[in-house]
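Novice: fold the following for me, if possible:
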Amino acid sequence: MTRAWVLPMLFGFCGSAVAAGLILRGSPGAAAALLLVFVLLAGVNSPLMFPRSIGALEAERRSAADGRPVVFWRPGCKYCIRLRIRLGRSARQLHWVDIWRDPAGAAAVRAANDGNETVPTVLVAGRPHTNPDPAWVREQLLPSA
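Specialist: The predicted model follows:
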């Protein structure tokens, strides 16, 4: 669980250190702007940006019941962040599994990707799709006509 917070904490620490240096040099405005950028980077890379994760077995059970896709992800993954941002509010309709917190989720991703933990891996109707286009994922949420 702590591994998910390493990158956001690193952004926060580095931003604070650089901002402190800028303040000591007499540039409080630049320090505030730079600190804001680092805080935003920390937020985007934190697990807080993603909907609440559940276990892989529970996600697959829910997906079988409601037909919504399962997204396997991990904190700090730029492709996962891209998918989350581009999905917008519809991301909350998906079932999210953090593979760093769930060994069964990591195993499912390795099984789908020749032993690699390549994320995001989206499971739609029991079939895995590695790093799919966010527009395609959004289409999978639309009810069948």
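Novice: going forward, measure contacts between C-alpha atoms and count neighbours the same way
Specialist: OK.
Novice: can you get me a residue count around the closest residue to residue 93 other than its chain neighbours?
Specialist: Leaving out its chain neighbours, the residue that sits closest to residue 93 by Cα to Cα, 6 or more residues apart in numbering is residue 68, at 7.2 Å. As a burial measure, residue 68 scores 21 neighbours (other Cα atoms under 10 Å).
Novice: here is the second sequence; please produce its structure so I can put it next to the first one:
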Amino acid sequence: MPGTVTMYSTSWCGYCRRLKSQLEREGIAYTEINIEEEPSAVAIVEKANDGNQTVPTVVVEPDSGAGQVTMTNPSLADVKKALAA
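Specialist: Coordinates of the predicted model:
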């Protein structure tokens, strides 16, 4: 699928592991940023989640130019829809 997917995660997050597995199964490339290892990424996650460090936080940038979409704990269908926009 066209576009880019960035997933902000932690090493202990089960929801992150599930979504990563689903993306890999579907052949959707993504970049993972572990907020425990990248302290600067914490601000991005907190901004998207009203000050909370909720993961997975996923940022999708479709190639269509439709604009960046930020989602918290999205389903695979949500990610695919954002990529297709």
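Novice: now which residue in structure 2 aligns to the residue nearest to residue 93 of structure 1?
Specialist: Alignment note: residue 68 of structure 1 maps to residue 4 in structure 2; criterion TM-score structural alignment.
Novice: ok, that match touching residue 28?
Specialist: No. Contact criterion Cα atoms under 8 Å: residue 4 of structure 2 and residue 28 do not qualify, at 9.0 Å.
Novice: what's the closest non-adjacent residue to the residue nearest the centre of structure 2?
Specialist: Nearest to the mean C-alpha position of structure 2, by Cα atoms, centre = their mean, lies residue 58 at 1.8 Å. Nearest residue to residue 58 of structure 2, sequence neighbours excluded (Cα to Cα, 6+ apart): residue 7, at 4.4 Å.
Novice: tally up the residues packed near that neighbour, please.
Specialist: When neighbours are counted by other Cα under 10 Å, residue 7 of structure 2 registers 25.
Novice: state whether it is indeed within a strand.
Specialist: Yes. Using DSSP: H, G, I helix; E, B strand; the rest coil, the assignment for residue 7 of structure 2 is a strand.
Novice: re the thing from before, pretty sure the residue nearest to the centre of structure 2 sits against residue 15.
Specialist: No. Between residue 58 of structure 2 and residue 15 there is no contact under Cα under 8 Å: 11.8 Å.
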